[in-house]
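Student: The sequence isn't on hand, but the structure is:
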């Protein structure tokens, strides 16, 4: 079964900086009024350190690489197994 992300949220200390990073990484446009496509919300986060612990859910054996955004938040790049 294939999953499709329509919306996700990232906690950010510097919203403008992460907006530039993620829009470049995902080839997205920065919009403040929403759109019909997938949406990434950047929420202000003052109460947790950058790079706070993450919960990971994945299938065993999926090939992936762990990277960090400019604030130290971890994310994974997965290869398509097909």
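Tutor: Arrived safely, thanks for sending. Note that this is a predicted model, so its numbers are computed, not measured. Numbering: from 1, shown residues only.
Student: okay, CA-based contacts and neighbour counts for the rest of this
Tutor: Will do.
Student: Neighbours of residue 32, how many?
Tutor: Using other CA atoms under 10 Å, residue 32 is surrounded by 7 other residues.
Student: Which of the three states applies to the residue nearest to residue 66 when sequence neighbours are not counted?
Tutor: The spatial neighbour of residue 66 that comes closest, neighbours along the chain excluded (CA to CA, 6 or more residues apart in numbering), is residue 76 at 4.5 Å. The local conformation at residue 76, judged by DSSP: H, G, I helix; E, B strand; the rest coil, is strand.
Student: Residue 76 touches residue 64, doesn't it?
Tutor: Yes: with contacts defined as CA atoms under 8 Å, residue 76 counts as touching residue 64 at a distance of 6.2 Å.
Student: re the thing from before, tell me who's in contact with the residue nearest to residue 66.
Tutor: The contact partners of residue 76, by CA atoms under 8 Å, 6 or more residues apart in numbering, come to 64-67.
Student: TSV please, covering these and showing secondary structure, neighbour count and distance to residue 34.
Tutor: Formatted as TSV, those follow (DSSP: H, G, I helix; E, B strand; the rest coil; neighbours: other CA atoms under 10 Å; distance: CA to CA, whole Å):
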residue	secondary structure	neighbour count	distance to residue 34
64	strand	13	30
65	strand	9	30
66	strand	9	29
67	strand	12	27
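Student: Got another one to weigh against that:
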């Protein structure tokens, strides 16, 4: 039995706003702008995508699943995300950890990892 990882679903107070923010932040395309199922992908035919769906409650605790990004320039990418509206988030990480934890406008954590060293 074959299966394909289609998408990661993100609960959101405002799916269109949050999905649009992530599309801009990742330079992805919107493949479905329905306010009840706002989907973005790297390209229209690339999976998996991110789907933002409405929920009545607001996020109150640390995510149990989050995205990690590994850029060539960690400092530049952190600055770029902060400029877009992300903010630093403390989830108990140490100053010596090689990643920086940020949150999107609705408080969903994600990490900007240090570049690979070769």
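Tutor: Perfect, thanks for sending it. Nothing here was measured: the structure is a model prediction, and the numbers come from that model.
Student: Just give the TM-score of the two.
Tutor: The TM-score (TM-score structural alignment, normalised by the length of the first structure) is 0.69; 75 aligned residues with a CA RMSD of 3.0 Å.
Student: Tell me, of the contacts of residue 76 of the first structure, which are also contacts in the second structure.
Tutor: Checked against the second structure using both residues aligned by TM-score structural alignment, their matches' CA atoms under 8 Å, these keep these contacts: 64-67.
Student: What residues in the second structure pair up with whatever helix or strand residue 19 of the first structure lives in?
Tutor: Under the criterion DSSP states H and E, the helix or strand holding residue 19 of the first structure is helix 15-26. Under TM-score structural alignment, helix 15-26 of the first structure corresponds to residues 15-26 of the second structure.
Student: Have a look at how far, on average, that stretch is from the first structure.
Tutor: Relative to the matching residues in the first structure, stretch 15-26 of the second structure has an average distance of 0.9 Å after the fit, by mean CA distance after the TM-score superposition for the first structure.
Student: in that stretch, what's buried?
Tutor: 15-23 (16 or more other CA atoms under 10 Å).
Student: Just put the contacts of residue 76 of the first structure in a markdown table and tack on distance to residue 38 of the first structure.
Tutor: Formatted as a markdown table, the entries for these read as follows, by distance: CA to CA, whole Å:
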| residue | distance to residue 38 of the first structure |
| --- | --- |
| 64 | 22 |
| 65 | 22 |
| 66 | 22 |
| 67 | 21 |
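Student: tell me what the helix holding residue 19 of the first structure is packed against?
Tutor: Identification of packing neighbours for helix 15-26 of the first structure by 3 or more CA pairs under 8 Å, 6 or more residues apart in numbering; DSSP states H and E yields strand 39-44.
Student: go with 10 Å
Tutor: If you count contacts as 3 or more CA pairs under 10 Å, 6 or more residues apart in numbering; DSSP states H and E, helix 15-26 of the first structure packs onto strand 7-12, strand 39-44.
Student: Need the counterpart of the residue nearest to residue 66 of the first structure in the second structure.
Tutor: When the second structure is aligned by TM-score structural alignment, residue 76 of the first structure is paired with residue 111.
Student: What distance do you get for its match to residue 69 of the second structure?
Tutor: Residue 111 of the second structure sits 6 Å away from residue 69 of the second structure when distances are taken as CA to CA, to the nearest Å.
Student: any shared contact partners between these two?
Tutor: residue 99 (CA atoms under 10 Å, 6 or more residues apart in numbering).
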